[in-house]
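> can't give you the sequence, but here's the structure:
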C-alpha cells in the first residue's frame, strides 16, 4: 500500500495546530483594566467554603476575600505545577535524557509543551500581580508544595531508583490528562471577572492539545518497559492517585482563609467538616468524575491490560 502524500503525519499536523492555536503564538497579553466590587475573581462553584452559611453570614466582602485568596492559590499552583513538575519531565524527554528513548517527532511535540507551560506559568504570575495591584490585597502565605509533588515523593520510595524517571513521567501524563477536566469545570458563571475567564480559556485550549501528546508519551513509555517494570509501577498507581487527588493542602489553606474573615476556631472546624469530607479514593470516585477519567485514560493507554495491575485497581474499587 502506498503512502498517501496528501495526509501529513500526526507530528506535522500537531506542529501546524500549535503554530496556529497555542496561546503563546496566538493570544495577546490578558490585561486587567478594571474591576467592579460586584465581580469575583474565582468561580464560587469551585470553592465550597464560599457557600457555607457561616461564611455568607459574614457578608459580601468576606466572600470576596475567600474567592480572591482562592484565586491566588489557583494561579500559584499553576505556576508551580508547570515549572516544577511538567516541565522537568518535558525537558528530559525533549533532550532525550531518559533511560528509554522517545521518537524524534514525539520529542518535538513535547518541546512545544515545554514552551507552552513556561508561558502558562508566566501568565499566572502576571495575572496574580495585576489582581494584587488592582485590589490592594496581598496573597496569604501560599503552600510551598503541591499534592502531585507529595504523591510523586510517596511513590518513589516504593520503587527502585532506575524506575524513578518512569514514575515521574507517568505522573505528568496523568496530571496533564486530569488538569483539562479541572479547567473545563471552571465555568463562566455570573459575576466572574472577564479577564480571569479569558486567561483560563487560553490555558484550556493548550491543555486539550497537551493531553493528547502525553497520552502518546505514556503509550510509548509503557510499550518499552518490561513486564516486571510495568507491574512494579502499575500496582502502586492506585495509591499514587489517592495521594494526588488528596485535598489536605487545600483544606489547610481554606482554614487559613477562614481565619482571615473572622471565624472562630469552632466555626472554622464546622465549615471544614461540611466542605472537606474525609473519604477514600473509591468513595471520592462517586462524587468527582476525575477519578474515572484518569482510570479510563490509563486503560486507553494500555496500563490496565496486565491482569496483575488490573486486579490491584479492582481491589481498590477503581474499576
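Arrived safely. Just so it is clear, the model here is predicted, and its values are computed rather than measured.

> all contacts plus neighbour counts: C-alpha atoms, from now on.
Will do.

> tally of neighbours for residue 277?
If you count neighbours by other C-alpha atoms under 10 Å, residue 277 ends up with 10.

> now the closest residue to residue 52 other than its chain neighbours: which helix or strand?
Once flanking residues are discounted, residue 52 sits nearest to residue 271: 6.6 Å by C-alpha to C-alpha, 6 or more residues apart in numbering. Using DSSP states H and E, residue 271 falls within helix 265-275.

> separation between residue 138 and residue 10?
To residue 10, residue 138 is 45 Å away according to C-alpha to C-alpha, to the nearest Å.

> from residue 121, how far out is the residue nearest to residue 52?
31 Å.

> residue contacts, the residue nearest to residue 52?
With contact set as C-alpha atoms under 8 Å, 6 or more residues apart in numbering, residue 271 has these partners: 49, 52, 54.

> before we move on, what about residue 172?
85-86, 89, 214.

> from residue 49, how far out is it?
With C-alpha to C-alpha as the criterion, residue 172 and residue 49 are 29 Å apart.

> show me what stretch 240-251 is in contact with.
143, 146-148, 150-152, 154-155, 272, 276, 280-281.

> are any of the residues you listed buried, and which?
Neighbour counting by 16 or more other C-alpha atoms under 10 Å classes 146-148, 151-152, 154-155, 272, 281 among the contacts of stretch 240-251 as buried.

> ok, the contacts of stretch 240-251 vs residue 18, which is closest?
residue 148 (26.7 Å; C-alpha to C-alpha).

> check it against this one:
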C-alpha cells in the first residue's frame, strides 16, 4: 500500500493517447475550395524558391500550381518518411529489438507512435487526393526513395558496424526536429482550412512524439560505453545535416512541370537549397541540439566543435 508521502508517478508523454491521439479521436478532414476567399494552399514564405528572380515571369496559374505541388511535397514526404524511416525505428523499440533496456511501458508507447505515424501518412495522402480531385493538379509520382537510400547510406558511413544504432539515431533526429510547417502553418489564416487542420492534427501528435524520443535518447545515450559515445557524438551533427538536406528532385520536377526551363530550375535549386539553407539547419535543429546538450553529448571532447562546423551551434557558444 502506498504511503501518503509517496509521490505520484511521473506523467508520460503518451499517457492520454487513447483519449487524445488523432487516430483515436480525430475526424477526417475534408477539403473545400476556398481560393475565391483569397486563401492559398501553402504560405509563400514557407516555399523557399517562390520569390526567386528566375520565377518572376511565371503566370499566376503556374505559381498556384507550384504552391499546390509544394503542399504535395509536404504531404507525400510525410506519408513516405513516417512509414519508411520513423516507423522502422518505432517497430524496433516496440518489439524489444532496439538493444536498449527499456521499461515495458516504453514499448507500449512505441506502438502508439507507430499507430500515429501510419495515421499521419493516411490522412496526408488522403488530403492530397482530395485536393487533386478539386484543383485538377495531379499528385506527382514522388516516392522519396532517393532520400531514404541516401539516409541509409549516411548511417552506414557515419557509424560503420552499428546499423541498428544509426537507424535509431536517425529516427530520434527526425522526431525532435522542429519544422516551420508544423509550427507556423496551423495558425496562418491565409491558408485553406483543411490544410491548416491536418497540419494542426499532425503537430499535436508530434509534440508527444518529441517528448517520447527525447526520453528514449537519454536512455540510449546512458547505455553507451565511452568509445561508442565518442563515435555517436561526432556522428550526430552530420546525421542531423543529412536529415535536413532537402530532397530537391521533387522541387526540380515541380518547376519543370510549371514550364520553367532546366537551366533556370537548376539555378533556383542552387540558390535556394545550397548555402542559403544554413540558417534553416540551425533553426530546425535547435530542439535536437538542446536534447543532445541535456544528455551530455556536447561534453564529449570535440563534439561541440563538430556541431558548430555543421551550423548547429554558434562558434564559441
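Cool, the structure landed. Here the structure is a predicted model, which is why all the values come from computation and not from measurement.

> please state their TM-score.
The pair, once superposed, lands on a TM-score of 0.87 when counted by TM-score structural alignment, normalised by the length of the second structure; 311 aligned residues with a C-alpha RMSD of 2.6 Å.

> which one in the second structure is aligned with the residue nearest to residue 52 of the first structure?
Counting by TM-score structural alignment, residue 271 of the first structure corresponds to residue 268 in the second structure.

> now the most centrally placed residue in the second structure: which helix or strand?
What sits nearest the mean C-alpha location of the second structure, by C-alpha atoms, centre = their mean, is residue 174, with 5.0 Å. Of the helices and strands defined by DSSP H and E, residue 174 of the second structure is found in helix 163-176.

> how about residue 242 of the second structure?
Short version: residue 242 of the second structure belongs to helix 226-244, going by DSSP H and E.

> show residues contacting the next helix or strand after that helix.
Using DSSP H and E, the helix or strand that follows helix 226-244 of the second structure in sequence is helix 249-257. Helix 249-257 of the second structure has contacts (C-alpha under 8 Å, 6+ apart) with 66, 69-70, 73, 142, 262, 265-266, 269.

> check stretch 178-188 of the second structure too.
Residues outside stretch 178-188 of the second structure that contact it (C-alpha under 8 Å, 6+ apart) are 43, 46, 191, 195-197, 199-200, 202-203, 283-287.

> again, only using 10 Å
39, 42-43, 46, 74, 191-204, 206-207, 210, 244, 280, 283-288 (C-alpha atoms under 10 Å, 6 or more residues apart in numbering).

> mark which of those residues are buried, thanks.
For those, buried by 16+ other C-alpha under 10 Å: 39, 42-43, 191-203, 206, 210, 244, 280, 283-288.

> from these, which land in helices?
193-203, 206, 210, 244, 280, 283-284, 286-288 (DSSP state H).

> could you identify the most distant pair in the contacts of stretch 240-251 of the first structure?
155 and 272 (27.9 Å).

> relative to residue 149 of the second structure, how far out is the nearest residue to residue 151 of the second structure once chain neighbours are set aside?
What sits nearest to residue 151 of the second structure in space, not counting adjacent residues and going by C-alpha to C-alpha, 6+ apart, is residue 242, at 6.6 Å. Remark: distance between residue 242 of the second structure and residue 149 of the second structure (C-alpha to C-alpha) = 11 Å.

> neighbour count: these two, which is higher?
Between residue 242 of the second structure and residue 149, counting by other C-alpha under 10 Å, residue 242 is the more crowded of the two (18 against 11).

> distance from the helix holding residue 271 of the first structure to the second structure after superposition?
With mean C-alpha distance after the TM-score superposition for the first structure, helix 265-275 of the first structure departs from the second structure by a mean of 3.5 Å once superposed.

> in that helix, what counts as buried?
Of all the residues in helix 265-275 of the first structure, those buried under the rule 16+ other C-alpha under 10 Å are 268, 271-272, 275.

> check which element follows it along the chain.
Following helix 265-275 of the first structure toward the C-terminus (DSSP H and E): helix 281-284.

> for residue 207 of the first structure, which non-adjacent residue is closest in space?
Of all residues not flanking residue 207 of the first structure in the chain, residue 180 sits nearest, at 5.8 Å (C-alpha to C-alpha, 6+ apart).

> element containing that neighbour?
Secondary structure (DSSP H and E) places residue 180 of the first structure in helix 179-184.

> list the buried residues of that helix.
Buried residues in helix 179-184 of the first structure, counting neighbours by 16+ other C-alpha under 10 Å, are found at 179-181, 183-184.

> mean shift between that helix and the second structure?
With mean C-alpha distance after the TM-score superposition for the first structure, helix 179-184 of the first structure departs from the second structure by a mean of 3.4 Å once superposed.

> got a winner among the contacts of residue 271 of the first structure for most neighbours?
The most crowded member of the contacts of residue 271 of the first structure, judged by other C-alpha under 10 Å, is residue 49 (25 neighbours).

> picking up where we left off before, dump the contacts of residue 271 of the first structure to TSV, plus secondary structure and distance to residue 1 of the first structure.
Shown next, in TSV, are these (DSSP: H, G, I helix; E, B strand; the rest coil; distance: C-alpha to C-alpha, whole Å):
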residue	secondary structure	distance to residue 1 of the first structure
49	helix	61
52	coil	64
54	helix	69
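
> what number of residues lie near residue 308 of the first structure?
Neighbours around residue 308 of the first structure, by other C-alpha under 10 Å: 15.

> residues contacting it?
By C-alpha under 10 Å, 6+ apart, residue 308 of the first structure lies in contact with 230-232, 234-235, 314.

> kindly report the same for residue 273 of the first structure.
So residue 273 of the first structure contacts 251, 267 (C-alpha under 10 Å, 6+ apart).

> likewise the one 5 residues further on?
By C-alpha under 10 Å, 6+ apart, residue 278 of the first structure lies in contact with 246-248, 284.
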